[in-house]
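# output the structure for:
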Amino acid sequence: MAPKVLVSDKLSETAVQIFRDRGIDVTFDPSIGKDKDKLLEVIGDYDGLAIRSATKVTEKIIAAAPNLKVVGRAGIGVDNVDIHEASKKGIIVMNTPFGNSITTAEHAIAMMFAVARQIPEANASTHAGKWEKSRFMGVELTGKTLGVIGAGNIGSIVCNRALGLKMKVMAYDPFLSEERAKSMGVTKVELDELLARADFITMHVPFTEKTANILSEENLKKTKKGVRIVNCARGGLVDEAALAQLIKDGHVAGAAFDVFKEEPATENPLFNLPNVVVTPHLGAATTEAQENVALQVAEQMSDYLLTGAVTNALNMPSVTAEEAAIMGPWVKLAEHLGAFVGQLTEEAIEEIEITYNGLVKDMNLQALNCAAIAGLMKPSNPGVNMVSAPVIARERGIEISTTTQDKTGVFDGYIRLHVKTAVKDRSIAGTVFSDGKPRFIQIKGINIDAEIGEHMLYTTNKDVPGIIGTLGRTLGENSVNIANFTLGRSGAGEEAIALLYLDEQPPEPALVALRETGMFQQIRPLQFDAA
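The predicted structure follows:
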């Protein structure tokens, strides 16, 4: 029997035809996406669900879909899909991460032109029958310095287009290597230098804990007088109220925003200010981009339903069905190893070395590599998946090497991740026990045996008395329960580490209290995907 797919949002007829041409029984009814009761009624009949943003794939919808195998999102964002619940039910969630990159980059360039020449205001004035030629004095882009915050897929396209406009381009991106920056023709800088030198600043980073409010009031005040700010990435990257005040004060010459902290944005501090260009989140809104992502999701879903091939999955590695049963725990281990290092690393990564020892060396190493790299990059780029992670790593000039070894030591197999930056190397190893649970077995060359939990605390210190008591007492005073406590040291009185598995994330007062003891060189709360 042919697989059945429901297209519940607006996709092009060409995309729908791809399903038909591949022999899939497809139902095209865009009205269902806005009718959750109707979707709940019919979803049980389908193997695949193709959506855009209107359809909400909730826990209730997933529970009513016993035959559903794959959800395909034509676009990047999957906020409308309960990925955790889908994973629990064995449903693959796919997106199309690169289909609208050019469109979004072009919109940023267009917004830069608009704010440089005050085009929207000049257009409105002329339509009103005025001829205010002297009022709209703009600036050239040629020769100006563009500061790009985030030089990933979209940011690198913006850099390329800006260089074609004869702009001087500098980029701030902790994951951008010097070699990659040179090959792009841009200057790699730290954020403070970018703020001080840029005539235009454009952002192309996801919204994370590290990037939230990256252009805070403090950072905005560090900018060059007369700077113009462009944001076509994500809302929440800029303190919009502070920016509005700096525009009124004359420090910032203008701004162009396609995204806002609160959307739909019907009110905003930036609205109705002079030389502020605003659009309603149009970054991906071109005919070409919408067509590209629709065609891509149709091809990806068809491939999976007909052949089992997995592309751009957000919750599953690219492995065969036979491999999945054996590799599942090792894939999770690889992700955890990457996530551990990724949460500790803020400088640009230059090299990633992954060693597979013993029985694991004969598994699907490409999938394991992807899992480790995705885990490594996810703390700074939460939208990354196992397919896009290696692409992003290559874009940033990161060298990736893999080594296999016959069994050595007491474990039947293990994975070691070694990450090099310009200033520091980090190393961690782990294995999977017979119960199928991943464990950390070595950090910084120090042997340990650590169970991995959703909330953890990592500390480094000199091996001196009182460490265990200080950790236990301080966390206890802040009502944080310790589920497991692992210690290791390189030698008596030498370097030591502790890894605590906690029931909840430690509050900031607990971390401050630990730092104030002066006993610890490093104190880092960590989080791991428990799914």
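# going by C-alpha atoms from here, please, whenever you check contacts or count neighbours.
Will do.
# ok, which stretches of the stretch 151-300 of the chain are helices?
153-164, 178-184, 191-197, 217-220, 240-249, 287-307 (DSSP state H, counting those that start in this stretch).
# format those helices as a markdown table; extra columns: distance to Ile497 and mean neighbour count.
As requested, these are exported to a markdown table (distance: least, CA to CA, whole Å; neighbours: other CA atoms under 10 Å):
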| stretch | distance to Ile497 | mean neighbour count |
| --- | --- | --- |
| helix 153-164 | 37 | 20 |
| helix 178-184 | 32 | 16 |
| helix 191-197 | 32 | 19 |
| helix 217-220 | 35 | 16 |
| helix 240-249 | 42 | 18 |
| helix 287-307 | 44 | 20 |
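# let's see this one next to it:
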Amino acid sequence: MSYRVLITDPISQKGIELLEREPDVELVNRPEISYEELLEVVEDFDCIITRSRTPVTGELLKRAHRLKVIGRAGVGVDNVDVEEATRRGILVINTPGANTIGATELTLMHMLTILRNGHEAHMSMLENRWDRKRFMGTELYGKTLGIIGLGNIGSQVALRAKAFGMKVLAYDPYVPREKGDRLGVKLIDSLHEMLREIDVLTIHAPLTHETKGMIGREEFRIMKEGIYIVNCARGGIVDEEALLENLQRGKVRGVALDVFSQEPPPPEFIDRLKEFENVSLSPHIGANTVESQENVAVIVAQQVLKALRGQTVEYVVNAPFPDLSVLTLIKPHLDLAERMGKFLVQWADEGIRELHIEVRGDISEHFHPISAAVLKGILGEIVDFPVNIINAPYVAKDRGIRVEELFSEDSP
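The predicted structure is shown next:
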């Protein structure tokens, strides 16, 4: 069987070559194709591979009669109508983790820059000034680093920080303590408790309702004087107005930002940051390395091939439920279960680490999708990628949420 694959955005040549080598793949590479042209030709393809430029809309999917797989070369799927793709049984695949090292190293670059005044020293030299005394820095060695979010990138930052001789604390209510032990990182149950102890803060969490504005005026108030802050994760986690206030007061000694609540940031915000010397900025370039882009292209190509051939795919954003008639039959129960999950997140004081789900009565034979719907409701509130009843159990396991499922045909 032969598969027609269309690349609609630029990806690394390594991914293209991987697809070209496969005898059962007919590859069409049109990285500059317009949306209007794509509407006309999409019906002839089994798979499209995109980045963020191409909108994969409901309108497009309605014309994609052959389409089986959408490969997103990157993490975010904001440009893909995932719900419509799921409804049509089209797998949506992304590449989480492909840019981990690039984002990790950018974090360390920014951290070293603001502790050693690297950016200011550079500008001084370009102005023909030799002012050694002005650039007295601070060492990473012996300092305490606080990490918000101990996922792929946070974990890699922790390992490298320890190599610098830092003591590493982390706050992540969805990571099991065993993971922290393996990394040599002390997991702290309370964000405020961690903030009181650290010299440097770095953020590696998604932007969700839990993390939006997580670092605000109250959090700045309890930090040490002279704190350094690095954010290479998502804009909006740090209250930018509160950040400016604490830079003005001198409580924040240095700040490094790769992300902003609005991108590109308004000129007036940058102008206000210019008032302070120890500020290091970059335009959301965490994934902008040759290696990261190669990783993204190779991983998406590998995942697409597996999906087309019916093999196990590691990075599925969605998946069609095998028996659609069952979905229709129990839809009211699934909707209720999901809402219960959303309620639990809002009701719980801290992150949910353990869950007991019990299904009784005639619907007990469908307890797996009902349990997954509860998890979907919970996880949809705390992660920044789409979760459905297919991938929810795997996401929960990855985030250290223990689930106990009980079912019985007996009615309560």
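# about what we covered before: any chance of the helices of the stretch 151-300 of structure 1 in CSV, plus distance to Thr58 of structure 1?
Below are the helices of the stretch 151-300 of structure 1 laid out as CSV (distance: least, CA to CA, whole Å):
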stretch, distance to Thr58 of structure 1
helix 153-164, 30
helix 178-184, 41
helix 191-197, 39
helix 217-220, 37
helix 240-249, 32
helix 287-307, 20
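# which one of these lies closest to Trp131 of structure 1?
Trp131 of structure 1 sits nearest to helix 240-249 of all the helices of the stretch 151-300 of structure 1, at 24.8 Å, using CA to CA.
# what's in contact with that closest one?
Identification of contacts with helix 240-249 of structure 1 by CA atoms under 8 Å, 6 or more residues apart in numbering yields 216-217, 220-221, 252-254, 268-270, 273.
# quick one: closest of the helices of the stretch 151-300 of structure 1 to Val7 of structure 1.
helix 287-307 (9.7 Å).
# circling back: and the buried ones among the contacts of helix 240-249 of structure 1, selectable in ChimeraX?
Typed into ChimeraX, the line below selects the buried ones among these, using 16 or more other CA atoms under 10 Å:
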select :216,217,220,221,252,253,254,270
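# can you tell which of the helices of the stretch 151-300 of structure 1 is closest to Leu6 of structure 1?
helix 287-307 (11.1 Å).
# can you name the two of the contacts of helix 240-249 of structure 1 that sit furthest apart?
Every pair of these checked by CA to CA; the farthest is Lys221 and Asn268, at 20.2 Å.
# related to what we said a few turns ago, now distance to Asn67 of structure 1 too, for the contacts of helix 240-249 of structure 1, in JSON lines please.
Formatted as JSON lines, the contacts of helix 240-249 of structure 1 follow (distance: CA to CA, whole Å):
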{"residue": "Ser216", "distance to Asn67 of structure 1": "47"}
{"residue": "Glu217", "distance to Asn67 of structure 1": "51"}
{"residue": "Leu220", "distance to Asn67 of structure 1": "52"}
{"residue": "Lys221", "distance to Asn67 of structure 1": "55"}
{"residue": "Val252", "distance to Asn67 of structure 1": "55"}
{"residue": "Ala253", "distance to Asn67 of structure 1": "56"}
{"residue": "Gly254", "distance to Asn67 of structure 1": "52"}
{"residue": "Asn268", "distance to Asn67 of structure 1": "44"}
{"residue": "Pro269", "distance to Asn67 of structure 1": "48"}
{"residue": "Leu270", "distance to Asn67 of structure 1": "48"}
{"residue": "Leu273", "distance to Asn67 of structure 1": "53"}
